[in-house]
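[1] Just a sequence and a predicted model for now, questions to come.
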Amino acid sequence: MATTDSTSGMDPNARRLDRRSLLRMVASPVVVLTLLTTLLGIMYLDYVVDPEQNLHDFPIALVNQDVGETMGPPDQQRRVNFGDQVADGLSKAVPADKIDLRVLGITEAERQLQSGKVYGAIIIPSDFSKRLGILGVGSVVPGDIEQPMITLQTNPRMGAYASSIVIHVGDQAFPQVNKQVGEELTRQVQSQLTPPEGGQAPELSGATRIALASPLQLIVEQYHPLPNNTGQGLTAFFYALLLLLAGVIGSMTIHTMVDAALGFVPTEYGPWYVHFPPTPISRFKTLLIKWGVMILAGNVVSLIYLLVAKGLDMPIDDPFSLFVYGAFAIIAVGITGLSILAAIGSAGLLVNLILFIVLGLPSSGGTVPIEATPKYFGWLAHFEPMHQVFLAVRSILYFDANWAAGLARGFWMTLAGLIIGLVLGAVVTRYYDYKGLHRGSSARAAA
């Protein structure tokens, strides 16, 4: 084998470094690094700089349970439903281009909250009009009264940032709705005042008008709060990230170490340099060995992650499902990564980094909801591995491994990625072998 000894001079067979080679050696990594960091800057800053401006199709449920109330003097009674007015006011106050306000029944709203289909819910209670009527009467007749309440429920299992967006939407829309209901209630109360004979109805006092102008109270509460040690809903994201990293780093490590053991690349440990003679083995069989190592490593790493999480008191209701899916995700990512490396060589390191990490993290929806990022992130989320793994892990950790909450999509998309990786690796390496593009010394010399 050819080696270079800096103390005794250059090997006569070694290639000389001329000016053109030096320029290419310097320029190539600078260009690659420039392009990669430009992509990193765009992806990682664009999705977090202004989530409110990027908000689109953000799903929130609107539940109107109000049954209405009969109001007015005995001879002028009429049926009113303030809940309908509030629902209509909310629909107008909430920007339709940003918020997907879904008018649902309470049962369907709870189902969508439990399956992660909505980020929150606005609930108008069944006695809403009745309580407003009591407030109207109580404003002019002595007695104890309570403000009617509208409940704004957040879904903390969808992430702390998503909950803050729901609260922000409620805070923006509520004053307008409160004012609208207050004006209608004031007219209702004024019309019920009995005028003296031959006179006009008495005017409402200033204090009464103030009380009626803002009759509603907004109550914010969490739907199915998260237990402790969940990082306010971030443990699912970071656990999914760990699975992706294990697959990506595992594929790079296995690819390099197996190639070194087979003599296709040298191994250096500090000043020690080892380069074994190349092993006469086909590309396809080499890839099969790497896949086998990846399958073994995936199960070991998934078990380690599970034990570490349990050791840190992270709540895991279904550890078996988390272990099985974790191993499945690591193996799928690792096998696909190995196939890409087998297909395009060292350039596969960059491709794997971009595919699984650079594009995957901001489009995962784990920190900032997809609906609060630029729309092209939503397009990426349809196929990016990180998003699929995150949905599955979040379902296992926070939604009782509910298939409708993302586990089904995560499983099938992970399976699809695994199949793509297997087919890609098998087809490309078999083709290279068929063409005689072996990795022996003759191939290296020709290169």
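    Looks like it came in fine.

[2] contacts, neighbours, all on C-alpha from now
    OK.

[3] now the helices: where do they sit in the stretch 251-400 of the chain?
    283-311, 319-344, 347-352, 375-381, 385-398 (DSSP state H, counting those that start in this stretch).

[4] So for residue 226, which of those sits nearest?
    helix 385-398 (7.6 Å; CA to CA).

[5] From the contact counts, what lies against the closest one?
    On a contact count with 3 or more CA pairs under 8 Å, 6 or more residues apart in numbering; DSSP states H and E, helix 385-398 meets helix 235-261, helix 319-344, helix 407-434.

[6] So for residue 353, which of those helices sits nearest?
    Of all the helices and strands packed on helix 385-398, helix 235-261 comes closest under CA to CA, at 7.5 Å.

[7] Buried ones in the closest one, by neighbour count?
    235-252, 254-261 (16 or more other CA atoms under 10 Å).

[8] want to try JSON lines for the helices and strands packed on helix 385-398, with distance to residue 444 as columns?
    Output for the helices and strands packed on helix 385-398, formatted as JSON lines (distance: least, CA to CA, whole Å):
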{"stretch": "helix 235-261", "distance to residue 444": "14"}
{"stretch": "helix 319-344", "distance to residue 444": "16"}
{"stretch": "helix 407-434", "distance to residue 444": "15"}
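
[9] Ok, which of these comes nearest residue 371?
    Closest among the helices and strands packed on helix 385-398, once you apply CA to CA, is helix 235-261, at 16.5 Å.

[10] next, the one to line up against it:
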Amino acid sequence: MSENSRPPAPSVLRTPRFWLAPVIVVTLLMSALAALYMGGILDPKKNLDHFPIALVNQDEGDTVPGSTPPERKNFGNDIAAAIDNGVDHQKIDLQQIGIAEAQSKLDSGTLYGAIVIPSDFSKRTTILAQASVVPGEVEQPIITIYTNPRAGTVSASLVQSIGTTALEAVNKNMGEQLTALVTQQLEAGGAGTQMSGASRLLLENPVNVLVVAHNPLPDGTGFGLAAFYFALLLVLAGFTGATVVNTLVDGMLGYAPTEVGPLYVQNDVAGLTRFHTLLVKWAFMIVLAGIVSALFQWISRALGLPVTHGLALWEYSTLVIAAVGITAMSVMAAFGSVGMLVNLFIFVILALPSSGGTIPLEASPRLYAWLAQFEPMHQIYMGCRAILFFDARSDSGLLHAVVMTLAGLLIGLILGFVVTRFYDRKGFDRTHRPKGA
């Protein structure tokens, strides 16, 4: 066909809607993406809301040297009270519990960290005070801040920052008290004994604050990010896999053209109902879920990810990919091409910032915590984290993740069944009808 014999451009190209629609849709999508992603990570400390940390006071107390009558002092109680009074309880959920309960909650990931005052804290403190004027061996009293790296790298950093900030003020206040106590005892004892400059300096900051990782992560876990990225892989496998299968099946059944390079193929329509077409797509997704989940685990293991519960990880991964894929297909069956945008919002734009995989939900804006109640990415991340880092314990989020994933799968099945059956009964068959026909 010669250049002059080509038909004129369709009139649709001359309409403002043709040019504005793509620009507006993409602009809105990218704006939402930027606002949601950047808004959730920029200031975790500012967004803290009931961030769970344990305060464990095991101090047994000790007798104050030189006191008449003998006075028993528990410095641990004073420090615990000072920490409790010093934190913003709206931001920090400071749980004063025993050591056994704290360890159990750390092991299940329900605590991000713990501040532990040991049983000999007062004893070491009184020895330190005595050693300021009497020669002898001395060890500083210790308070340990336990982080929980398996619950997230950022959460561990937040615990360290919160703990050290709280103890700085406590340490200074306690130093002033000890310095005054020793000075008073020296004055009562008369001239001749003085506190050295080194002793005074030590008493100004008497507590040795240690930061220790509770149950550190092994190598090959990406500093705790492996669970988040594995969960992201599962969501993308379901979301992207559903899109690919939907396109290929529609092309092979003649409901959509297939283009490969310059080739344009339009197969004859197979004549399947919408419901039966969706069943075919669901079958593909179920088969692919088992294959892809096995491949993800095999590749991750080959790259160095330590997996101690391989079967549980494969089973849950298969469930996730199938649930996301089936639901995404049902959305596309219900809304057509617009369904792809709906899936993008559900499984990517809203899901990733509300997952809690990079920034804890307790350190994110409240919108993200609300979204996490029903957004699939958070549930999937918690399930993967429980299997990979918390020994597949049900109380570490695995049971909740499985229940929520099954609920999502059920919603997808019901949506697809109801909508496609309704379309079929109303005679909305998938055939091209020219305008005016």
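    Perfect, I can see it now. Computed from a prediction, not measured in an experiment: that's the story for all the values here.

[11] So for residue 201 of the first structure, which of the helices and strands packed on helix 385-398 of the first structure sits nearest?
    Comparing those by CA to CA, helix 235-261 comes nearest, at 62.5 Å.

[12] and the closest one, which stretch of the second structure?
    On the basis of TM-score structural alignment, helix 235-261 of the first structure is assigned to residues 226-252 in the second structure.

[13] mean offset of that stretch relative to the first structure (after superposition)
    Average distance, stretch 226-252 of the second structure versus aligned residues of the first structure after superposition (mean CA distance after the TM-score superposition for the first structure): 0.5 Å.

[14] Distance from that stretch to the middle of the chain?
    In terms of CA atoms, centre = their mean, to the nearest Å, the centre of stretch 226-252 of the second structure is found 21 Å from the chain centre.

[15] now stretch 408-418 of the first structure
    16 Å.

[16] residue range for that stretch in the second structure?
    Going by TM-score structural alignment: stretch 408-418 of the first structure matches residues 399-409.

[17] just stretch 31-51 of the first structure next, same as before
    Going by TM-score structural alignment: stretch 31-51 of the first structure matches residues 24-44.

[18] Can you point out the buried residues in the matching stretch?
    33, 36, 37, 40, 41, 44.

[19] Report the distance from it to the chain centre.
    18 Å.

[20] do stretch 308-324 of the second structure as well
    18 Å.

[21] one step back: quick one: the helices of the stretch 251-400 of the first structure as JSON lines, columns for distance to residue 443 of the first structure and mean neighbour count too.
    Output for the helices of the stretch 251-400 of the first structure, formatted as JSON lines (distance: least, CA to CA, whole Å; neighbours: other CA atoms under 10 Å):
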{"stretch": "helix 283-311", "distance to residue 443 of the first structure": "13", "mean neighbour count": "18"}
{"stretch": "helix 319-344", "distance to residue 443 of the first structure": "15", "mean neighbour count": "24"}
{"stretch": "helix 347-352", "distance to residue 443 of the first structure": "18", "mean neighbour count": "16"}
{"stretch": "helix 375-381", "distance to residue 443 of the first structure": "39", "mean neighbour count": "17"}
{"stretch": "helix 385-398", "distance to residue 443 of the first structure": "35", "mean neighbour count": "28"}
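
[22] which one of those helices lies closest to residue 203 of the first structure?
    Closest to residue 203 of the first structure of the helices of the stretch 251-400 of the first structure is helix 375-381 (CA to CA; 53.6 Å).

[23] one step back: what's the mean deviation for the match of stretch 408-418 of the first structure versus the first structure?
    Averaged out, stretch 399-409 of the second structure is 0.5 Å away (mean CA distance after the TM-score superposition for the first structure).

[24] That stretch: which residues count as buried?
    For stretch 399-409 of the second structure, the neighbour count (16+ other CA under 10 Å) marks 399, 400, 401, 402, 404, 405, 408, 409 as buried.

[25] Ignoring the adjacent residues along the chain, who's closest to the most centrally placed residue in the first structure?
    Taking CA atoms, centre = their mean, the centroid of the first structure lies closest to residue 365, which sits 1.8 Å from it. Spatial nearest neighbour of residue 365 of the first structure, excluding adjacent residues (CA to CA, 6 or more residues apart in numbering): residue 387 at 6.6 Å.
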